[in-house]
Every structure is written in C-alpha cells, then in structure tokens.
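Trainee: quick one, what's the 3D model for this:
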Amino acid sequence: MVKSKGKKRYNTPLRPFESDRLISEMKLIGEYGLRNKKELWIFKNITNTTKKRARDLLITNSNEELIFCGRALLDKLVLTKVFGDDVSLITKEDVTKNLERVLDLEVNCFLERRLQHRVFELGMANSVHHARNLIYQRKIMVKGRIVNKPGYVVTGNDEAYIELKEVPEGKKKGEQVAKVAVES
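Mentor: Got it, this is the predicted structure:
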C-alpha cells in the first residue's frame, strides 16, 4: 500500500517581491529565530485558517453551530494560550464577542507559543538562536520527554514543565575522565 503524500501546510505569497512584505517577514524571522520563510508561512497559514473558521462561524445562521463550534475553536486557542484566560463561553453573546476578537489575532501570537521562543522567554537560553541549538541538541525536555522540534507548539499546561536535561557528571562533553590503573 502506498503512503499518501499529505497536504501542503503553507501557501506562498502571490507577489514574491513585494518590499513591505519582505521587510516585515525578515523582521519576524529575526525576532523569533526562524530558519526560513517556510516556517513563517506555516504559522501564517495557521493564523489565516483560524481567522477563516471564526469568520465562517460569525456569518452562520445556525445558533447551535455557532455555539458548539465557536466554543471548540475558543477552547483550542485558550488551551494553547494564544488567547487570554479571560474568555467566557457561557452565552451566545460571549462566544460571538470572543470570535470577533479572534479576527484581530496576528501571526506573532502563534509564533510566541513555539518551543524555541518559550525556551528563550523562560531564560534557559541567551538568544532565540541559542534556544534553537539547545532544542536540536536534545537538551530540552517537556513533561519529561525530549522534544527536538523548535516549532513544537507549547500549550499552557506544558509551559510549566519545560526544563533543561541534566547531564550525568561523568558524561560531560569535552571532559576526559581520569582512568585509574588497576594493579594486578
């Protein structure tokens, strides 16, 4: 059986040499330590699809769909801490008001939830580039598991469990362990 290819996770810009967009993309790449523009476009696509879902829910005629799917979308955003904790989902008006706030989200909100940026913000690394190196070197753990993907989206619950992996005393790189000669 042939494995499926999957789907494309990003869309390239229609105008490739638009100067304002190029400048803003390079600022975001430098600020968040992204490797290339593809990583940025992936998170732009996530932002756009989230906004599109919120927009579609706001124009729907079905109250049940608005409340049910709107709560699901807002719960997901609250879980990943993209949205604040002050989200009320009790009435239809609350859901509608919060869905309108989703339309104001920027790509920065999603980029700040990446593991690379979280490690830098928590002070475990000197820069976002240092944080990326620590993650690739498998020195960062989330809930006791090694995560080596800088683009891993950290949920609000997982943020408290981000830690540096402890290196055993005799296994540090670059140090030579003195060998004791055994006399026979």
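Trainee: going by C-alpha atoms from here, please, whenever you check contacts or count neighbours.
Mentor: Noted.
Trainee: who's in contact with residue 141?
Mentor: By C-alpha atoms under 8 Å, 6 or more residues apart in numbering, the contact list for residue 141 reads 147, 161, 162, 163, 164, 165.
Trainee: second chain to compare with the first, below:
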Amino acid sequence: MSTGKNTKGYETPNHPYQGERIAEESDLLSRYGLKNKEELWRAQSELRRMRREARRLLGDAQGDVDVAGETGAEFVARLRRIGILGDADDISSVLSLDVTDLLERRFQTVAYRQGFGSSPQQARQFIVHGHVTVDGARVTRPSVKMDVSDESAIAFDETSPLADDLHPERAESQE
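Mentor: The predicted structure follows:
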C-alpha cells in the first residue's frame, strides 16, 4: 500500500465548456508555446497556492503587511529570486499577480526572450532536445522556473550543432 499523496498537481476548470475561457486559454497556449492546457492549469494552480499562502500570512498578521513580510520572508525571497516579485514589492503584491507573471518565468519563455529560438515552440524544442544549458548543465524541462541570477548563464550546449553560429535554425532565431 502506498503512503504518498495521490493527487494531481493542478485543478481543472469547474465547467467544461465556457467559450470565453477556452479562447483565453488557447491564446495563452500559443503565446507561451505550451504543449497542452495541463501546463497552463498547473501554472494557475501554482498561482492559487501562492495567493493562498499570502492571504494566510496577511491574515495571521491581521492585515499588517510588515509583520506578514517578516513571517513570510522566505516565501517572498523565493518569489524575488525567481523574478515574480520585484525588490520593491511586498507580500501584498502577491495578491495582484496574474498567471502570465508565472508563465514569463518559465525556462522556455526566458530562453525565447533571449533569442534561443524564433518562437516559443522552437525554444521549447531546443530545450527538450538538450541543446540549451544553464551554467553549463543541460536542462531539458521547459517548465522550470528560472532564477533571475541564472538568466545570463543560458547558452547553447557546446556539443550541440546549434552552437555553430552558421546553423540554419540558429541564423533565423538570432536575427
């Protein structure tokens, strides 16, 4: 008998068909190059957990932002480290975050924004196929949240054919 928790890491929408929601999800999928809606739902669930934690900390501090910030210093520090919150933001800023704030911090999106692909989908393919490294280590998961400090360490793997500046796919993506 297994003792581990047996739950999904995300929640699906409550209602299966809502045209406006489906159109919005499809737009986000294409804009960020996500493989399927599950990836979007995972990001939405992660955002819900962050907001829930911020509300809990603010509630325990009875609305005092400074006390909540001290209690949740590690929580806020993590969000700052991965670039979701700025240095000037406090714990109450978590409540105004949007799912796009999380999607912007995915390895796939950061790599695309730095020109490691001509589209988010191509950046994803380069990552999954092992052509992109972070600090010399190959990372093949496009959903990893990137630390701000690691952004400058993203590069093509030196053994990859894409490391050559004259590679046909690379020439398109670096323009």
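Trainee: please pick the buried ones from the contacts of residue 141 of structure 1.
Mentor: Buried by 16 or more other C-alpha atoms under 10 Å: 147, 162, 163, 164, out of the contacts of residue 141 of structure 1.
Trainee: in a markdown table, list these along with secondary structure and distance to residue 98 of structure 1.
Mentor: Listed next are these as a markdown table, based on DSSP: H, G, I helix; E, B strand; the rest coil; distance: C-alpha to C-alpha, whole Å:
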| residue | secondary structure | distance to residue 98 of structure 1 |
| --- | --- | --- |
| 147 | coil | 32 |
| 162 | strand | 29 |
| 163 | strand | 33 |
| 164 | strand | 36 |
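Trainee: which of those sits closest to residue 7 of structure 1?
Mentor: For those, the residue nearest residue 7 of structure 1 by C-alpha to C-alpha is residue 147; the value is 23.6 Å.
Trainee: longest single helix anywhere in structure 2?
Mentor: helix 37-60 (DSSP state H).
Trainee: how big's the offset between the one helix or strand residue 22 of structure 2 maps to and structure 1?
Mentor: When elements are assigned from DSSP states H and E, residue 22 of structure 2 belongs to helix 19-32. Helix 19-32 of structure 2, aligned to structure 1 and superposed, deviates on average by 0.7 Å (mean C-alpha distance after the TM-score superposition for structure 1).
Trainee: just to revisit the earlier point, give me the mean deviation of the longest helix of structure 2 from structure 1.
Mentor: Taking mean C-alpha distance after the TM-score superposition for structure 1, the mean distance separating helix 37-60 of structure 2 from the aligned residues in structure 1 is 0.7 Å.
Trainee: beyond that helix, next helix or strand please.
Mentor: Next helix or strand after helix 37-60 of structure 2 toward the C-terminus (DSSP H and E): helix 65-71.
Trainee: now do the buried residues in that next one.
Mentor: Within helix 65-71 of structure 2, the residues that count as buried by 16+ other C-alpha under 10 Å are 65, 67, 68, 69.
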